[in-house]
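In: with the sequence up front, the predicted model follows.
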Amino acid sequence: MIEVTPTIALEEGEIEMVPIRASGPGGQNVNKVSSAVQLRFDAAGSPSLPDPVKARLPAIAGSRMTKEGVIVITAQVYRDQERNRADAIARLVDLIRRAAYRPPPRRPTRPTLASKRRRLDGKTKHARTKSLRGKPPAD
């Protein structure tokens, strides 16, 4: 059981981890040791996630989520597989935590009476300036 929030916990069976070879420098070691980890989590089909979290997750996950609703995270920061596994799980938990946060609804506001007056006074002043730039009236 991986605890994400006090109300959300993921089963370890829902997360699939595959060891892969890391890219980048490292010589012979990088060619023969699979130290990187690719984590796959089916967010769309997960019974552990509530529907509002599933709805917000694609926007937060971005390109890490496939069209089928599977989150793919590749961890290759560390040189050993165990630390990369822990890093991948921590990144998944962080993603789900951010999706679990429900932003407060926006309450529409109205302009105050003083701000309306300031706007109208500014318009009047601007109109007066413009009218003074015209031709003088013929007598």
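Out: Happy to help now that I have it. Every value quoted in this text rests on a predicted model; they were computed, and no experiment measured them. Residues are numbered from 1 along each chain as shown.
In: when you work out contacts or count neighbours from here on, use the C-alpha atoms and nothing else.
Out: OK.
In: so how far is stretch 110-122 off the chain centroid?
Out: Averaging C-alpha positions (C-alpha atoms, centre = their mean, to the nearest Å) puts stretch 110-122 37 Å from its chain's average.
In: try this one next to it:
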Amino acid sequence: MIPVTARISLDEGEIEESFVRASGPGGQNVNKVSTAVELRFDAARSPSLPEGVRARLRGLAGRRMTREGIIVIDAQRFRTREQNRADALERLLELIRAASIVPKTRRPTRPTLASKERRLAGKERRGRIKTLRQSRPERHD
């Protein structure tokens, strides 16, 4: 079991890893060794995730989640397979940790009477300043 939070743990069998050749710099090594990791986690059918976390995960994962609810994480930042595996797993765990945080519900508030009066007094003051700036044409009677 892989601990994610105090309440959520993932079974190792739910995570599928495949190794592919990495793109980018690396010399001859990049052509010979499959060091990049493609991690797949079926979030939609995972018994480890509560329903609320699963719903928030769909929004947070974005294009990393397929239509079927499988999260795909590609890791090729490092030159060794072990470092890329650890990186991919850590990125998955961070994503699930972020989804496990329940957002606070916003309770709509109304401005107080005093704040409305302060706002109107400020507008009135500003209007008077602008009125004083206006040049009046001279009248010749």
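Out: Arrived safely, thanks for sending. Since this is a predicted model, take the numbers as computed values, not measurements.
In: report the TM-score for the pair.
Out: Counting by TM-score structural alignment, normalised by the length of structure 1, the TM-score of this superposition works out to 0.87. Behind it: 135 aligned residues with a C-alpha RMSD of 1.9 Å.
In: quick one: the helices in structure 2, in order.
Out: With DSSP state H as the definition, structure 2 shows helices at residue ranges 29-32, 51-61, 81-100, 113-133.
In: find the nearest non-adjacent residue to the residue sitting nearest the centre point of structure 1, please.
Out: What sits nearest the mean C-alpha location of structure 1, by C-alpha atoms, centre = their mean, is Ile60, with 2.9 Å. The spatial neighbour of Ile60 of structure 1 that comes closest, neighbours along the chain excluded (C-alpha to C-alpha, 6 or more residues apart in numbering), is Ala99 at 6.6 Å.
In: what residue of structure 2 matches up with the residue nearest to the centre of structure 1?
Out: Ile60 of structure 1 maps onto Leu60 in structure 2 when the alignment is built from TM-score structural alignment.
In: my guess is that match meets Ser100, correct?
Out: No. Contact status for Leu60 of structure 2 versus Ser100: not in contact, 10.8 Å apart, counting by C-alpha atoms under 8 Å.
In: overlap of the contact sets of those two?
Out: Taking C-alpha atoms under 8 Å, 6 or more residues apart in numbering as the criterion, Leu60 of structure 2 and Ser100 do not both touch any residue.
In: distance check, the residue nearest to the centre of structure 1 against Leu92 of structure 1.
Out: For Ile60 of structure 1, the distance to Leu92 of structure 1 equals 11 Å [C-alpha to C-alpha, to the nearest Å].
In: what sits against the residue nearest to Ile60 of structure 1?
Out: Taking C-alpha under 8 Å, 6+ apart as the definition of contact, the neighbours of Ala99 of structure 1 are Val53, Lys54, Arg56, Leu57, Ile60.
In: rebuild the residues you listed as JSON lines, extending it with distance to Ile8 of structure 1.
Out: Formatted as JSON lines, the contacts of Ala99 of structure 1 follow (distance: C-alpha to C-alpha, whole Å):
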{"residue": "Val53", "distance to Ile8 of structure 1": "10"}
{"residue": "Lys54", "distance to Ile8 of structure 1": "12"}
{"residue": "Arg56", "distance to Ile8 of structure 1": "15"}
{"residue": "Leu57", "distance to Ile8 of structure 1": "14"}
{"residue": "Ile60", "distance to Ile8 of structure 1": "17"}
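In: between those residues, which is closest to Lys32 of structure 1?
Out: Distance ranking of these against Lys32 of structure 1, using C-alpha to C-alpha, places Ile60 first at 34.7 Å.
In: what's the burial count for Met65 of structure 1?
Out: The number of residues packed around Met65 of structure 1, counting by other C-alpha atoms under 10 Å, is 21.
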